[in-house]
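[1] give me a model of this one.
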Amino acid sequence: MVLTETAGNVLVITLNRPAARNAATAQMALDMARILDEFEADDELFVAVLTGAGETFCSGMDLKAFLRGERPSIPGRGFLALTEAPPSKPIIAAVEGYALAGGFETMLACDLVVAAETAKFGIPEVKRGLVAAAGGLVTLPERTHRAVAVEMALTGDIYPAEFGQRNGFVNRITGAGEALDGALELAQKIAANGPLAVRVSKQIITESADWPSADKFSRQRVLSDPVFESSDAKEGAAAFAEKRDPQWTGR
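    This is a model prediction of the structure:
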């Protein structure tokens, strides 16, 4: 129910239940946990793109399975094994159609979002007597204004792609049916860069939000100094001087 393929140094992950609008199941969460672990461990893969089969990214939790006592989450890792513990490498959401509830929260767990102009977003859990506990209430306020997050969480309304871009949780908008191509183009730009530098840059941006102001640069140095001393840093400088493409090793 979750498919993978590679495009150079990019891993494409596809949620594959189109007949159910890619509603998430426990098996899908297990599949995602395995796939993300393999992605992290593979030195040849630099970036992942997450998308959905058919015309929907992910409509959230499979409510029929929920009534049977099933939850599409992994303890300590969250919804679809992603929302509480994203990979250290970059991951991009390519969104066509609906990204709702857990699907929207899965999208928020990605570092970048490329959405078709026809995409729709929302956390409608309150309409089902539930709360958006996979990131809608804690991650969304970090990605947009608090007032926007409160409105989305308390109304459960559905919003268009332009609203997402205007309010900071969508990076790029494409034509309908072109989100995956747009995400792959963005992924290839990232994958062309030094993978160690990219990974540490993401780590610093993520972790520094909780650092005291007085300690930000000292804490950054702990992470950034090894990058400056790495083989990739030397390779990047040599490739520039020799007017050639760098050959990264991630070390």
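
[2] contacts, neighbours, all on C-alpha from now
    OK.

[3] Pro121 belongs to a strand?
    Careful, residue 121 is Phe; it's not Pro. Yes. The assignment for Phe121 (DSSP: H, G, I helix; E, B strand; the rest coil) places it in a strand.

[4] state the number of residues packed around it.
    25 (other C-alpha atoms under 10 Å).

[5] so how far is Ala99 from it?
    5 Å (C-alpha to C-alpha, to the nearest Å).

[6] and what of Met1?
    Separation of Met1 from Ala99 (C-alpha to C-alpha) stands at 17 Å.

[7] now the helices: where do they sit in the stretch 101-250 of the chain?
    Using DSSP state H, counting those that start in this stretch, the helices assigned to the stretch 101-250 of the chain run over residues 102-108, 140-143, 146-155, 161-166, 179-191, 195-207, 216-228, 231-241.

[8] to compare against the first, here's another:
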Amino acid sequence: MSEELVLTRAHGRVLEIILNRPPANAINRAMSRAIYTALRELQDNPAYSVGVIRGQGERIFCAGWDLKETAGEGGINLELENDPEQGHGPGGFAGITEFHDLTKPVIAAVNGAAVGGGFEIVLACDMVVMADHAFFSLPEMQRGILADGGAVQKLPKMIPPNVAKDLLFTGRLMEAEEALRWGLVSKAVPVAELENTALELAQEIAQGAPLALEALKEVLAYVDGMSAREAMDRVKGGGDCDCPIYHRMVSSEDAIEGISAFAEKRTPVWKGR
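    Alright, predicted model coming up:
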């Protein structure tokens, strides 16, 4: 992983991933693969339970796809974009938008403008905190393309569809106050407080049992789109669902430890199994 493109910092059980391609943190193919490498470390290293993604600086989280790189190559080359070695890599655009087997929760700490693919990175995360001066925007329509790296697929399910269409068709800005109102973000804070706010939230989440954290993300993805009745039938009590982490969790040592610790009024000692 190139430290020039992506920096990582360990904070106990939290791995902070910092986009570091100034001035705009625009995503080229090399950066996509670097972000994926950092997320792969989060996923595979049992020392980590939660990830935090933020941009370097206080002005721009991520300006999205590096269109200058694409323009210099004569336009979109789908064969190259999808090449596992030279393209965006196994995690898709920005290393996260198609990292479907990432089972550890990730928090986006949006330190500034999140534009186009930068907004799609945010939509790929599990929780979002943002600086109160930051904003979201999807200007792809004005570039002759669609925001198909996650926005058209996810945004209409996350906020009222008419609001999502407004953003997609017009490319207008959504500022922090509006993002809070629609529930896209959990908190909006002054930029000086953003990193600590995100890390404190991540540390709070990381206190949970590691296997249960992964099982929760797995189950939430599994039941997405199901009716409540079907989801209950398939998941309740370790039911008939294709969720291997969830099934391991139900009979895990940590499940026994959590119940025992509660009964004994002590802090649980997790083993991740």
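
[9] any idea which of the helices of the stretch 101-250 of structure 1 is most buried?
    helix 102-108 (a mean of 28; mean count of other C-alpha atoms under 10 Å).

[10] tell me which residue of structure 1 matches up with Val163 of structure 2.
    Using TM-score structural alignment, the partner of Val163 of structure 2 in structure 1 is Val148.

[11] before we move on, the earlier item: save the helices of the stretch 101-250 of structure 1 as TSV, and put in distance to Arg34 of structure 1 too.
    Listed next are the helices of the stretch 101-250 of structure 1 as TSV, based on distance: least, C-alpha to C-alpha, whole Å:
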stretch	distance to Arg34 of structure 1
helix 102-108	16
helix 140-143	26
helix 146-155	31
helix 161-166	30
helix 179-191	21
helix 195-207	20
helix 216-228	27
helix 231-241	28
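
[12] biggest helix in structure 1 by residues?
    The helix that spans the most residues within structure 1, counting by DSSP state H, is helix 26-41.

[13] against structure 2, where does that one fall?
    So helix 26-41 of structure 1 sits over residues 29-44 in structure 2, by TM-score structural alignment.

[14] check the mean deviation of that stretch from structure 1.
    In the superposition against structure 1, stretch 29-44 of structure 2 averages 1.2 Å from its aligned positions (mean C-alpha distance after the TM-score superposition for structure 1).

[15] buried residues in that stretch?
    Neighbour counts over stretch 29-44 of structure 2 (16 or more other C-alpha atoms under 10 Å) mark 29-40, 42-43 as buried.

[16] next one: stretch 242-251 of structure 1
    246, 248, 250.

[17] out of the helices of the stretch 101-250 of structure 1, which comes closest to Glu5 of structure 1?
    Closest to Glu5 of structure 1 of the helices of the stretch 101-250 of structure 1 is helix 179-191 (C-alpha to C-alpha; 12.2 Å).

[18] returning to that earlier point: of all the helices of the stretch 101-250 of structure 1, which one is nearest Val95 of structure 1?
    Per C-alpha to C-alpha, nearest to Val95 of structure 1 of the helices of the stretch 101-250 of structure 1: helix 179-191, 6.0 Å.

[19] residues in structure 2 aligned with that closest one?
    Going by TM-score structural alignment: helix 179-191 of structure 1 matches residues 194-206.

[20] relative to Val12 of structure 1, which of the helices of the stretch 101-250 of structure 1 is closest?
    So among the helices of the stretch 101-250 of structure 1, helix 179-191 is nearest, using C-alpha to C-alpha, at 8.5 Å.

[21] that closest one against structure 2, how far on average?
    Mean for helix 179-191 of structure 1 is 0.9 Å (mean C-alpha distance after the TM-score superposition for structure 1).

[22] contacts for that helix, please.
    For helix 179-191 of structure 1, the surrounding residues in contact (C-alpha atoms under 8 Å, 6 or more residues apart in numbering) are 9-10, 46-49, 51, 92-96, 113-116, 173-174, 198.

[23] again, only using 6 Å
    46, 94-95, 114-116 (C-alpha atoms under 6 Å, 6 or more residues apart in numbering).

[24] how much space separates the most centrally placed residue in structure 1 from Ala53 of structure 1?
    Compute the mean C-alpha point of structure 1, and by C-alpha atoms, centre = their mean the closest residue is Cys110, 1.3 Å away. Using C-alpha to C-alpha, Cys110 of structure 1 is found at 17 Å from Ala53 of structure 1.

[25] and what of Ala147 of structure 1?
    32 Å.

[26] isn't Ala108 of structure 2 up against Val50?
    No. Ala108 of structure 2 is beyond contact range of Val50, at 11.1 Å (criterion: C-alpha atoms under 6 Å).

[27] structure 1: which residue goes with Gln142 of structure 2?
    Per TM-score structural alignment, Gln142 of structure 2 is aligned with Lys127.

[28] and for the residue lying closest to that match once chain neighbours are set aside, the neighbour number?
    In space, Lys127 of structure 1 comes closest to Gly156 once its chain neighbours are excluded; the distance is 6.3 Å by C-alpha to C-alpha, 6 or more residues apart in numbering. Residues within reach of Gly156 of structure 1, counting by other C-alpha under 10 Å, total 21.

[29] kindly report the same for Gly76 of structure 1.
    Neighbours of Gly76 of structure 1 (other C-alpha under 10 Å): 11.

[30] now the end-to-end length of stretch 49-63 of structure 2.
    So stretch 49-63 of structure 2: terminal residues 28 Å apart, C-alpha to C-alpha.

[31] next, the buried residues of that stretch.
    49-63.

[32] and for stretch 192-206 of structure 1, what's in contact with it?
    With C-alpha under 6 Å, 6+ apart, stretch 192-206 of structure 1 has contacts from 89, 250.

[33] roughly how far is it from the heart of the chain?
    15 Å (C-alpha atoms, centre = their mean, to the nearest Å).

[34] which one of the buried residues of stretch 49-63 of structure 2 is nearest Pro22 of structure 2?
    Using C-alpha to C-alpha, those come closest to Pro22 of structure 2 at Gln56, 7.6 Å.

[35] my read: that closest one touches Arg21, true?
    No. Checked against C-alpha under 6 Å, the pair Gln56 of structure 2 and Arg21 is beyond contact range at 7.9 Å.

[36] who's in contact with stretch 16-23 of structure 2?
    By C-alpha under 6 Å, 6+ apart, stretch 16-23 of structure 2 touches 5-9, 51-56.
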